[in-house]
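Enquirer: Give me a model of this one.
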Amino acid sequence: MKRRKTLAATITLLSIALSIYTAGCSGARQEPVVTLDGKSIYLEDFLYDIYLVEADGSQLEKDYQANFNCSYWDSTHNGMTLREAAKNSVLASVVMYEILADQAEKNGVQLSDEELNETAATVNSIQSSSWKESLDKAGLTSDVLKKACEMHALGDKYRTQLTKDIYIDENAIRDSIDPEDYREYITECLFIPTVLLEDNTVSPLSEGEKASARRLAQKVHNKLSSGTGFDRLLNQYSSLQYYNRNFVYGDTNVEAEYQEAAMLLGKDGYSPLVATDYGYYIIHMIDNNSTTRYEQALEAAVAAEEDKQFAALYDRIKDSYNITINFDYWDTIRIGSITVPQ
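Expert: Modelled structure (predicted):
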């Protein structure tokens, strides 16, 4: 009898604990993160924006761990961790899209059937990803995704209407950017290394191995000078390495010796042997005056000016809203693996 009473008491305690746990989770989910003109915005409404930054961050985390043996999320920039920066961007994005969507509705802007179909396709694509189980566990269900994707689409549509009359003096922007600062050199090269890369560690070869590499490099260059092309040389010498290397003068991912030698070449020219700390290069100049990076710089400058003017318009609209942020709750949220596993 005593045993049955103990078992019953245990079941009762477990039931109470479960109800407290459930109420705690429910309470956390029901507590608004932001209140905007009396409208409560819950963590559920943040999940899509959290997913967007975590999906990008997931791959970057792997890259940082593999290449730098450190966490992407916990790396710092301008005195702030990238985790904190991502969290700030999520908060700003959610508030902005709530406001833009609200303004769209007030101004009679709606999504077309085609636009609704596009958002449905986005939802299906995300739900079909390998992260579906994690997304569902986080609460980012099809219904939540649909609501968020449609809000983003509506907000973007209203932003387009809001900025259609913005004037950007593209000629003035073009005049402010020197093409020489973005002149890109498009090259290909043969490479004979004098170092060994292993486990992300660069180790120099022995003096004897370096001498052998030098002799091979000279032999390859002599054959090139006699008319043997890169393709045939690569077939003849298995230790040769081939790379495409494009750079703007001053890029830090291309050795200074390589850049200086390449910049002396005319279009379709070949360099002498170029010695660097990592090995020997033979460079072929494909295009010594590519404008691709210059055009990209122009596009970025125009986009930055549009963003600047939009920000001024948006700030005026945002100032008309009463926004309250529940930092006691928001500060407990840790971006990084809420919707996407690390």
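
Enquirer: Every contact and neighbour count from this point should use C-alpha atoms.
Expert: Noted.

Enquirer: List of residues touching stretch 184-203?
Expert: Judged by CA atoms under 8 Å, 6 or more residues apart in numbering, the contacts made with stretch 184-203 from elsewhere in the structure are 67, 204-205, 209-210, 213, 216-217, 230, 239-249, 262-263, 277-294.

Enquirer: right, I mislabeled it, should have said stretch 146-156
Expert: By CA under 8 Å, 6+ apart, the list of residues contacting stretch 146-156 from outside reads 45, 48, 97-101, 104, 109-111, 115-116, 119-120, 122-123.

Enquirer: before we move on, the earlier item: now which of the contacts of stretch 184-203 would you call buried?
Expert: The neighbour-count criterion (16 or more other CA atoms under 10 Å) marks 205, 210, 213, 216-217, 230, 240, 242, 245-249, 262-263, 278-291, 293-294 among the contacts of stretch 184-203 as buried.

Enquirer: Arg174 contacts Leu298, correct?
Expert: Yes: in terms of CA atoms under 8 Å, Arg174 counts as a neighbour of Leu298; the distance is 6.5 Å.

Enquirer: quick one: which of the contacts of stretch 184-203 sit in helices?
Expert: Secondary structure of the contacts of stretch 184-203 is defined by DSSP state H; positions in helices are 67, 209-210, 213, 216-217, 230, 262-263, 292-294.

Enquirer: ok, longest strand in the protein?
Expert: Using DSSP state E, we find that the single longest strand of the chain is strand 279-290.

Enquirer: what's it packed up against?
Expert: With contacts defined as 3 or more CA pairs under 8 Å, 6 or more residues apart in numbering; DSSP states H and E, strand 279-290 has these neighbours: strand 184-193, helix 207-225, helix 256-263, strand 274-275.

Enquirer: so which of these is the most packed in?
Expert: Stretch with highest mean neighbour count among these: strand 184-193 (a mean of 21; mean count of other CA atoms under 10 Å).

Enquirer: what's the angle from that strand to strand 279-290?
Expert: 170 degrees (axes from the mean of the first three to the mean of the last three CA atoms, to 10 degrees).

Enquirer: tell me which element Asp315 falls in.
Expert: With secondary structure defined by DSSP states H and E, Asp315 is part of helix 292-318.

Enquirer: any idea how far that helix is from the chain center?
Expert: Using CA atoms, centre = their mean, to the nearest Å, the distance from the centre of helix 292-318 to the centre of the chain it belongs to is 19 Å.

Enquirer: likewise stretch 236-243?
Expert: What separates the centre of stretch 236-243 from the centre of its chain is 33 Å, taken as CA atoms, centre = their mean.

Enquirer: what does it contact?
Expert: Counting by CA under 8 Å, 6+ apart, residues outside stretch 236-243 touching it are 188-192, 234.

Enquirer: run this one through as well so I can compare:
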Amino acid sequence: MKPMKSNARVVILVLLVVTALIVAGCQSGGIGGKDGKPVAKVDGKVIGQDFYYKNLAIFKKNYEGVYGTEIWSVDVGGKTFLQAVQENVLDKLITDEVIIQYMQKNKVEIDAAEVEKQYKNYKEKMEKQPEVKKFLDENKIDENFIKEQIKTELYVKKFREEVEKELDLNDKKLQDYYDNHIEEYRDVQVRASHILLKTIGDDGKPMPEDQVKKAEEQAKELLKRVKNGEDFAKLAIEFSQDPGSAKQGGDLGYFPKGMMVQEFEKVAFELQPGEISDLVKTDYGYHIIKVVDKKSELKPFDSVKEEIKGKLTEEGISEKINALKAEKKIEKNLENIK
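Expert: Below is the predicted model of the structure:
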């Protein structure tokens, strides 16, 4: 039971042409302008409630396909996951309307033939996926909605291309960024051992409070013994409840940043070789961490050039969008998305 992050990959179950850009359509009265109550306005253009709920349904279908319906009650910074997604979908639709208005102001047009071509391709895929058609029918997602999605995706694509051209991220700019942020591209790995006293059962559910307290007390006692010089590996073999590492004296091998859960990683990368942590609490339980070794290797520029370009591109696009939003009168009606 290494304190590793979950690798669950979000599988897109609904084969709409948009992926991470589940985007809004563009109608003369605003996106979804006549669809129930307004959930937002961008310079007077309405984002309608029904249109919003269709987009929300797509997001919910995708998440439930991976995490199940129980995901919606999970706490995320003081609100439920459902509330967070509801607000994120609204923000996405507002961003799309801002982009559309900007592109239309600059006389950018979308080729109707391209929209028809993409819709035809999508329809052919849908006909082979009866469960997708059922989902679309249940949520009243029709041909017009899908075509407006395609149209807006094309607006967003053209917008991104325009910003990328403005940024002009040539090799010199990328090299300058690399040179000025060199430590970001140093691949540091830590070799650590740990002793784990679990606070979750084999079913992944939290243990009763009395067992959690008992685990904490045992962990504190083991920490004293380790700090007093007892052999860490022997104590790990005898007491650690991580079956994956206990037999190896708690050895987790080398790992980079991003592999372990945040609480564990933070402490492991702060410790120096030979140092032992205080108790570290994660969702798995109480850990005592000993760092055995650290190694680092600088990634060459050529291996990270595209990564830098992508990072600077996304930053440039975000800055452009934020600047455009600052010029707009944006109204949100959060009471209409509950």
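
Enquirer: Any idea how many residues pack against Val144 of the first structure?
Expert: Using other CA atoms under 10 Å, the number of residues around Val144 of the first structure comes to 16.

Enquirer: any idea how far Tyr254 of the second structure is from Lys172 of the second structure?
Expert: Relative to Tyr254 of the second structure, Lys172 of the second structure is positioned 34 Å away (CA to CA, to the nearest Å).

Enquirer: helix/strand/coil for Ala113 of the second structure?
Expert: Ala113 of the second structure carries the three-state label helix when classified by DSSP: H, G, I helix; E, B strand; the rest coil.

Enquirer: ok, now how distant is it from Phe159 of the second structure?
Expert: Ala113 of the second structure sits at a distance of 19 Å from Phe159 of the second structure (criterion: CA to CA).

Enquirer: got it, and Glu143 of the second structure?
Expert: For Glu143 of the second structure relative to Phe159 of the second structure (CA to CA), the value is 24 Å.

Enquirer: repeat for Gly244 of the second structure
Expert: Computed with CA to CA, the distance linking Gly244 of the second structure and Phe159 of the second structure is 49 Å.

Enquirer: neighbour count winner among these two?
Expert: Under the neighbour definition other CA under 10 Å, Gly244 of the second structure and Phe159 were set side by side, and Phe159 has more, 20 against 13.

Enquirer: Is it correct that the more buried one falls within a strand?
Expert: No: according to three-state DSSP, Phe159 of the second structure belongs to no strand; its state is helix.

Enquirer: Surely it is in contact with Asn106?
Expert: No: using CA under 8 Å as the test, Phe159 of the second structure is too far from Asn106 to be in contact (10.7 Å).

Enquirer: Run a quick neighbour tally on whichever residue in the first structure pairs up with Glu319 of the second structure.
Expert: Using TM-score structural alignment as the criterion, Glu319 of the second structure maps onto Lys308 of the first structure. Lys308 of the first structure has 12 neighbours, counted by other CA under 10 Å.

Enquirer: repeat for Asp56 of the first structure
Expert: The criterion is other CA under 10 Å. On that basis, Asp56 of the first structure has 11 neighbouring residues.

Enquirer: Distance check, it against Arg245 of the first structure.
Expert: The spacing between Asp56 of the first structure and Arg245 of the first structure, counted by CA to CA, is 26 Å.

Enquirer: these two touch, right, Glu275 of the second structure and Lys294?
Expert: No: Glu275 of the second structure lies out of contact with Lys294 (CA under 8 Å); the separation is 11.7 Å.

Enquirer: where along the stretch 51-200 of the first structure do the helices fall?
Expert: Assigned helices in the stretch 51-200 of the first structure, in chain order: 82-106, 113-127, 132-138, 142-163, 170-176 (criterion: DSSP state H, counting those that start in this stretch).

Enquirer: Turn the ones you listed into a markdown table, columns for distance to Ile317 of the first structure.
Expert: Compiled in a markdown table, the helices of the stretch 51-200 of the first structure are given as follows (distance: least, CA to CA, whole Å):
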| stretch | distance to Ile317 of the first structure |
| --- | --- |
| helix 82-106 | 8 |
| helix 113-127 | 25 |
| helix 132-138 | 32 |
| helix 142-163 | 11 |
| helix 170-176 | 26 |
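
Enquirer: Of all those helices, which one comes closest to Ile16 of the first structure?
Expert: Of all the helices of the stretch 51-200 of the first structure, the one in closest proximity to Ile16 of the first structure, counting by CA to CA, is helix 132-138 (23.8 Å).

Enquirer: ok, and for the closest one, which residues are buried?
Expert: Counting neighbours by 16+ other CA under 10 Å, one finds that the buried residues in helix 132-138 of the first structure are 132-133, 135, 138.

Enquirer: Stretch 29-37 of the first structure now?
Expert: For stretch 29-37 of the first structure, the buried set under the neighbour-count rule, 16+ other CA under 10 Å, comprises 32-36.

Enquirer: now Lys107 of the second structure: how far from Lys328 of the second structure?
Expert: Between Lys107 of the second structure and Lys328 of the second structure the distance, using CA to CA, works out to 18 Å.

Enquirer: These two - which one has more neighbours?
Expert: Summary of the neighbour comparison: Lys107 of the second structure and Lys328, criterion other CA under 10 Å, with Lys328 having more neighbours (14 against 9).

Enquirer: got a list of what the more buried one touches?
Expert: Shown in contact with Lys328 of the second structure (CA under 8 Å, 6+ apart): 42-43, 98.

Enquirer: Save those as TSV, and put in distance to Lys165 of the second structure too.
Expert: Shown next, in TSV, are the contacts of Lys328 of the second structure (distance: CA to CA, whole Å):
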residue	distance to Lys165 of the second structure
Val42	26
Asp43	27
Val98	20
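
Enquirer: coming back round to it: buried among the contacts of stretch 146-156 of the first structure? Make that a PyMOL selection.
Expert: Buried residues within the contacts of stretch 146-156 of the first structure, as defined by 16+ other CA under 10 Å, are selected in PyMOL through the command that follows:
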select buried, resi 45+48+97+98+99+100+101+104+109+110+111+116+119+120+122+123
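
Enquirer: What count of nearby residues applies to Ala92 of the first structure?
Expert: When counting by other CA under 10 Å, one arrives at 12 neighbours for Ala92 of the first structure.

Enquirer: repeat for Gln129 of the second structure
Expert: Using other CA under 10 Å, the number of residues around Gln129 of the second structure comes to 13.

Enquirer: still on that earlier bit, out of the helices of the stretch 51-200 of the first structure, which is closest to Tyr329 of the first structure?
Expert: Between Tyr329 of the first structure and the helices of the stretch 51-200 of the first structure, the tightest spacing by CA to CA is seen for helix 82-106, at 12.5 Å.

Enquirer: That closest one against the second structure, how far on average?
Expert: Relative to the second structure, and after both are superposed, helix 82-106 of the first structure has an average distance of 5.0 Å to its aligned residues, where the measure is mean CA distance after the TM-score superposition for the first structure.
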